[in-house]
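Asks: just the structure for this:
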Amino acid sequence: MEQRLHEILMDGEQVRWTGRPSPFKLMRCPERNTFFVTWLLSGAAILLALLYLLPTLNSDQRGGADWFIMLVVVAFLPAMLSLRPLMDKLCLEKNTIYAITDRRVIALVKDDLMYIPLDQKPAVSVEGRDRDCGNLCFGEAVGCGSGNSRSNAVLGIRESSSQNDMLGMLFYHVSHPEQLLRYVA
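Replies: Down below sits the predicted model:
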């Protein structure tokens, strides 16, 4: 068992299953159409910013450093929106551990601990099937739709008063998710 997981277990808590997201291709995700729209709008925003800022480059009022700073500020948000799916993919595939114990379902995403106690009897569903992989959804993440699945896997659906105890979360793109249902029952 990974050291990161072992450190967050409660006294006497027994691990029934551990796993990670299976590698996945962004262009096969259900939300791929939103990627294209985001990339198109981000490209248009950067192009418009360039067209607006280019005349100021030729003027004597602003120096090259001012122009560069304005371009970076204007391009930052569209660039971050465009890169978000790639950053989420890397985070999920490299820095995420899932576990089902006798007490909780747990997701460790980077250093962020998320869990739902099993004594709350959370709703459980397999969604977003892709061959032998799928999303195992818990609590309020059940039925949220595929468009939110990646962000729910990275961030969870949080209760405002709790740092780690989630209202909903999901195990993203795990292999044979229907076989994991027996550990939650």
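
Asks: C-alpha only now, for contacts and for neighbours.
Replies: Fine.

Asks: next, count neighbours for residue 178.
Replies: The number of residues packed around residue 178, counting by other Cα atoms under 10 Å, is 16.

Asks: secondary structure class for it?
Replies: Look at residue 178: counting by DSSP: H, G, I helix; E, B strand; the rest coil, its state is helix.

Asks: what's it in contact with, if anything?
Replies: Contacts were defined as Cα atoms under 8 Å, 6 or more residues apart in numbering; by that measure residue 178 touches 126, 136.

Asks: I'd like the distance between it and residue 101.
Replies: Counting by Cα to Cα, to the nearest Å, the separation of residue 178 from residue 101 is 17 Å.

Asks: please give me the structure for this one as well, since I'd like to look at both together:
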Amino acid sequence: MAEKELNEYLRKGENVRWSGRTAPFPLLGDKSREQIVLKWAVTAALTCGFLWLYCARDQAVNGKFIALVVLVAGLVIASPWMEQRSIMGQQYFITDQRAILMSRDKTFYSMELNGIDELRRVSLHGEADTLVMGGIIMGDIRKQLRWRACHPKTDMQGQKKQDEALGMVFYGIRDADLAESLLHGGQVRGKTA
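Replies: Next up, the predicted model:
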């Protein structure tokens, strides 16, 4: 655990009541398999089709352009592994004041406990449960759960501090009951998806 970084981030008098990490999870889980395989197939098909059209024209072929297209396709195809690695490096904390996410690169995001307008528990078959905080991200959460776990929703207009999240995800935590209870001040409420 990165205690030094966390202690520097905590406010004076703020106490950690719970901490956790993401439990190991498969790349192609029950809920993500179809979406990831579809992403790979569409990316491969579009890349091959685009390169075929590009190479079939009567002009000279630019090797750098082809390499760029293949690189972009490769990044899209590799994105599920990058998301998994990023999520596995996260740490989560609930204090007496805030929910805090520390990313793999030691960047902090937080939400005030009294500012969490919606909390949903997402059950992933064969994986530990996930807690989703903030109504602003609920609409797309089933399609973008892992992406949103890597990218807490912040105020892009700059009216709040960069570390103040509007929505964030505690992905695949083992003791979700306790964390959910603490987020609700001891009363378990919210929705299960």
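
Asks: aligned to residue 111 of structure 1, what sits in structure 2?
Replies: Under the alignment (TM-score structural alignment), residue 111 of structure 1 pairs with residue 106 of structure 2.

Asks: quick one: neighbours of the closest residue to that match other than its chain neighbours, just the number.
Replies: The spatial neighbour of residue 106 of structure 2 that comes closest, neighbours along the chain excluded (Cα to Cα, 6 or more residues apart in numbering), is residue 5 at 7.4 Å. Neighbour count for residue 5 of structure 2, taken as other Cα under 10 Å: 13.

Asks: I figured residue 5 of structure 2 was touching residue 108, is that so?
Replies: No - the pair residue 5 of structure 2 and residue 108 fails to qualify as a contact (Cα atoms under 8 Å) at a distance of 9.2 Å.

Asks: distance between the ends of stretch 11-23 of structure 2?
Replies: Using Cα to Cα, the span of stretch 11-23 of structure 2 from its first residue to its last is 28 Å.

Asks: where's it relative to the chain centroid, distance-wise?
Replies: 19 Å (Cα atoms, centre = their mean, to the nearest Å).

Asks: grab the nearest non-local neighbour of the spatially most central residue of structure 1.
Replies: Structure 1 has residue 154 as the residue nearest its centroid, 3.0 Å off, counting by Cα atoms, centre = their mean. Here the nearest residue to residue 154 of structure 1 in space, its sequence neighbours aside, is residue 109; by Cα to Cα, 6+ apart that works out to 6.4 Å.

Asks: where's that neighbour relative to residue 2 of structure 1, distance?
Replies: Distance of residue 109 of structure 1 to residue 2 of structure 1, given as Cα to Cα: 13 Å.

Asks: ok, now residue 39 of structure 1?
Replies: Shown here: residue 39 of structure 1 relative to residue 2 of structure 1, a distance of 37 Å by Cα to Cα.

Asks: okay, the two: which has more neighbours?
Replies: Under the criterion of other Cα under 10 Å, the comparison of residue 39 of structure 1 against residue 2 puts residue 39 first, with 17 against 8.

Asks: show the contacting residues for that one.
Replies: Each residue near residue 39 of structure 1 by Cα under 8 Å, 6+ apart is listed here: residue 82.

Asks: and the longest helix belonging to structure 2, what other elements does it pack with?
Replies: Of all the elements of type helix in structure 2, the one with the most residues (DSSP state H) is helix 63-88. Contacts of helix 63-88 of structure 2 with other secondary structure elements, assessed using 3 or more Cα pairs under 8 Å, 6 or more residues apart in numbering; DSSP states H and E, are made with helix 33-56, helix 145-150.

Asks: re earlier: and the residue nearest to the centre of structure 1, what pairs with it in structure 2?
Replies: For residue 154 of structure 1, the aligned position in structure 2 is occupied by residue 150, per TM-score structural alignment.

Asks: shared neighbours, residue 109 and residue 2 of structure 1?
Replies: Between them, residue 109 of structure 1 and residue 2 share no neighbouring residue, with contact defined by Cα under 8 Å, 6+ apart.

Asks: contact partners of stretch 85-103 of structure 1?
Replies: Stretch 85-103 of structure 1 has contacts (Cα under 8 Å, 6+ apart) with 5, 13-24, 26, 35, 105-110, 117-119, 150-151, 153-154, 171-172, 183-184.

Asks: assumed the match of residue 111 of structure 1 was part of a helix.
Replies: No - membership of residue 106 of structure 2 in a helix is not supported by three-state DSSP, which gives coil.

Asks: how close does residue 86 of structure 1 sit to residue 153 of structure 1?
Replies: Relative to residue 153 of structure 1, residue 86 of structure 1 is positioned 14 Å away (Cα to Cα).

Asks: of those two, give the one with the bigger neighbour count.
Replies: Taking other Cα under 10 Å, residue 86 of structure 1 and residue 153 do not tie; residue 153 has more neighbours (26 against 12).

Asks: quick check: that one touching residue 172?
Replies: Yes - counting by Cα under 8 Å, residue 153 of structure 1 sits close enough to residue 172 to count as a contact (5.9 Å).
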